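J.: Sequence and computational prediction follow.
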Amino acid sequence: MLVTSGIPQLSYVSEGRGPLVIMLHGLLMDGKSWTDNGMSSFFSPFFHVVCPDLLGHGKSVKPHVQSLYTQENQALSIVKIMDALDYEKAHVIGYSSGAWVGLGLLNHYPERLNSAVLGGWDFSNGLPETPNGKLTFDMFISFARTTAPELTSGLSLEDEESIKCFFNELRKYTGEKEGLFPYQTPTLFWAGTSDPYYVSMAAIAEQYSLPMITGKGDHLSEINNPDKASINGIFKFIESLEG
């Protein structure tokens, strides 16, 4: 395991030149998700795009140590990538659990951000409530196997244990403590109209006068196949901050 100051180093792919844009994927995905959905290639002619495999995913290390997966530690792992590439600041696009990592950067390293695009995350409540309390990992993975088998078919028991460590940190999220809007960093929300988190996200955006990109998809299809208007809206938001 590669470790820098106690923080595992992440595997990542990069393309393009210019201001840095870091794209953070959701649970059960990897950095290649941003290549597959066309987002990386849309940005790379104008920006240096970096797509990490978050901790426990893809080609990054997959430790079974819960404390490594905290929001602050995962944010620091992104800062370490910026340091390695010699960038003082970056634009960050995070979706679902990637948005949670993006919030970690806003909370702990705001001075390293030019902007944050946060998609598919319930800033008020975090993971969904069920009749039996907050969503559990067993419920989540069972639902994923049924509704998105392409994301779970290759998982080993070792992989699942790493994902569970990540999930259990997500489960600790409470908007009262961590959704500290409005941040001074320019922030854009992004969600599909059929995403269960859409209504909550739209309410937060309205409350704090934050811009929001509204796509046509649900939670999964919005990241797997975002429509061109969504991609273009995100691009224009970031481009406008570069003057």
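T.: It's in. Residues are numbered from 1 along each chain as shown.
J.: contacts and neighbour counts: CA atoms only from here.
T.: Noted.
J.: ok, now which ones touch the residue nearest the centre of the chain?
T.: Nearest to the mean C-alpha position of the chain, by C-alpha atoms, centre = their mean, lies G98 at 1.2 Å. By C-alpha atoms under 8 Å, 6 or more residues apart in numbering, the residues touching G98 are 23-27, 118.
J.: Alongside the first one, take a look at this:
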Amino acid sequence: MHVLRTPDEAFAGITDFPFASHWCEVRDTATGTPLRIHYVDEGPRDAPVVLMMHGEPTWSYLYRHMIGPVAAAGFRVIAPDLIGFGKSDKPAAKSDYSYAAHVGWMRQWVEMLDLKTVTLACQDWGSLVGLRLVAAMPERFSGVVLSNGGLPEGGPAPPAFAIWRAFSKYSPLFPIGRIVNKGTKRGLSAAEIAAYDAPFPDARYKAGARIFPALVPFAGNPAVPDQQKAWRVFEQWDKPFLCAFSDGDPITRTGETRFIGRVPGTAGQPHRTLRGGHFIQEDDPEGFVAAILDVAQQQKEHGG
């Protein structure tokens, strides 16, 4: 496995991400290759954890408007960059990436940090990986807040997603910052677009971003049995599970209906609709923060 690491200077021009970098090294189980994961770690170290997991093709920068307010509310906020994204290491071949590998890498990371009493806040691939972590280690998690994501277990891909999947596979250009901008309602500044481009100095660094859409487990995907196993955990999950999907995302519209009622922990929760596009962290960070605090405070009041 050949691994790339984005030079630090690629991030030097970013002025709106004032968080210290932390690092943890995991190993690829198939090859033994060491892989460095970058993460933000803010707030009291002994406080309940809020784990903010990004998706495709973003990085922890996506949560820059949310990390401070949740930490200020008394929580330890941890926001990692998935392998292949942000400041984390980037295997150079598309074949290095699989759904199972990502879950395995991040499970190692959670165990190495020994995270407990965790409220998961997730969106996009942050939910595909994050929810699988919850299902694999339910004792470490105390609640879930899901926005614009899911846990697919086969079936056809929604038309909007099928178009995106084809674009990621065949387009000769893959402009990360502009892709993120198209997934927002407010529109990003030139500096924000540049910050999303920063992890990818050239096309060699984009293998993970390119392959992720093809890994989503719709019909025929080899990950479907693992998804069904995870769903069996969630069908018994009675800890808080809150849905906060947006009103303007064509890819995940109505996605909350797959969870509310099926997951016991959704009962009685203040589910809400946020205002914005796919990348709701850019469009309605205040609404997403409020949803997270609704769940995290429940666990703090009940001692985790």
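T.: Structure received. Note that the structure is predicted; figures quoted are calculated from it, not measured.
J.: Need the TM-score between these chains.
T.: Here the TM-score for the pair of chains, by TM-score structural alignment, normalised by the length of structure 1, is 0.80; 239 aligned residues with a C-alpha RMSD of 3.3 Å.
J.: hmm, back to that, how about the residue nearest to the centre of structure 1, what's its match in structure 2?
T.: Aligning on TM-score structural alignment places G98 of structure 1 opposite G126 in structure 2.
J.: what about its match, is that helix, strand or coil?
T.: helix (DSSP: H, G, I helix; E, B strand; the rest coil).
J.: Quick check: the corresponding residue of structure 1 for F167 of structure 2 vs L118 of structure 1, distance?
T.: Alignment note: F167 of structure 2 maps to M139 in structure 1; criterion TM-score structural alignment. Distance, M139 of structure 1 to L118 of structure 1, by C-alpha to C-alpha, to the nearest Å: 25 Å.
J.: ok, these two, which is more surrounded?
T.: L118 (28 against 11; other C-alpha atoms under 10 Å).
J.: State the helix or strand in which the more buried one lies.
T.: strand 113-119 (DSSP states H and E).
J.: mean deviation of that strand from structure 2?
T.: Compared with structure 2 after fitting, strand 113-119 of structure 1 has a mean deviation of 1.7 Å; criterion: mean C-alpha distance after the TM-score superposition for structure 1.
J.: Next SSE downstream of that strand?
T.: Using DSSP H and E, the helix or strand that directly follows strand 113-119 of structure 1 along the chain is strand 129-130.
J.: Run through who's touching that following strand.
T.: L135.
J.: One more: stretch 213-232 of structure 1?
T.: Residues outside stretch 213-232 of structure 1 that contact it (C-alpha under 8 Å, 6+ apart): 33, 36-37, 39, 42, 95, 120, 188-197, 233-234.
J.: 7 Å instead?
T.: By C-alpha atoms under 7 Å, 6 or more residues apart in numbering, the residues outside stretch 213-232 of structure 1 that reach it are 37, 39, 120, 189-195, 233.
J.: Keep only those of those that are in strands.
T.: Counting by DSSP state E, the contacts of stretch 213-232 of structure 1 place 189-192 in strands.
J.: what would the residues you listed look like in a markdown table with distance to L113 of structure 1 and neighbour count?
T.: What follows is these, written out as a markdown table (distance: C-alpha to C-alpha, whole Å; neighbours: other C-alpha atoms under 10 Å):
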| residue | distance to L113 of structure 1 | neighbour count |
| --- | --- | --- |
| F189 | 16 | 25 |
| W190 | 18 | 28 |
| A191 | 21 | 30 |
| G192 | 25 | 25 |
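J.: mind listing the strands for structure 1?
T.: Assigned by DSSP E, structure 1 shows strands spanning 3-4, 7-8, 12-15, 20-24, 48-52, 90-95, 113-119, 129-130, 133-134, 187-192, 212-215.
J.: rewinding a little: check the contacts of G98 of structure 1 and tell me the two furthest apart.
T.: L27 and L118 (14.5 Å; C-alpha to C-alpha).
J.: Can you get me a residue count around A72 of structure 2?
T.: 13.
J.: now swap in the one 5 residues further on and tell me
T.: Counted with other C-alpha under 10 Å, the burial measure for V77 of structure 2 works out to 26 neighbours.
J.: can you pull the contacts of the alignment partner in structure 1 of it?
T.: Aligned by TM-score structural alignment, V77 of structure 2 pairs with V49 of structure 1. V49 of structure 1 sits next to 14-16, 20-22, 40, 43 when contact means C-alpha under 7 Å, 6+ apart.
J.: swap in A214 of structure 2?
T.: A214 of structure 2 neighbours (C-alpha under 7 Å, 6+ apart): R165.
J.: which one in structure 1 is aligned with it?
T.: Checking TM-score structural alignment: A214 of structure 2 goes with N168.
J.: And the lengthiest helix in structure 2, what's buried?
T.: In structure 2, with assignment by DSSP state H, the single longest helix is helix 285-301. Neighbour-count burial for helix 285-301 of structure 2 flags 285-289, 291-297, 299-300 (criterion: 16 or more other C-alpha atoms under 10 Å).
J.: ok so, going back, with respect to L157 of structure 1, which of the strands of structure 1 lies nearest?
T.: Among these, if distance is taken as C-alpha to C-alpha, the winner is strand 7-8, at 20.8 Å.
J.: Show residues contacting that closest one.
T.: Against strand 7-8 of structure 1 from outside (C-alpha under 7 Å, 6+ apart): 1-2, 73, 77.
J.: and if you look at stretch 177-191 of structure 1?
T.: Contacts to stretch 177-191 of structure 1, defined as C-alpha under 7 Å, 6+ apart, come from residues 110, 113-120, 123-124, 198, 208, 210-215.
J.: Between all of the contacts of strand 7-8 of structure 1, which two are separated the most?
T.: Across the contacts of strand 7-8 of structure 1, the two lying at the largest distance from each other (C-alpha to C-alpha) are M1 and N73, at 15.4 Å.
J.: The two: which has the busier surroundings?
T.: Per other C-alpha under 10 Å, whichever of M1 of structure 1 and N73 has more neighbours is N73, with 20 against 10.
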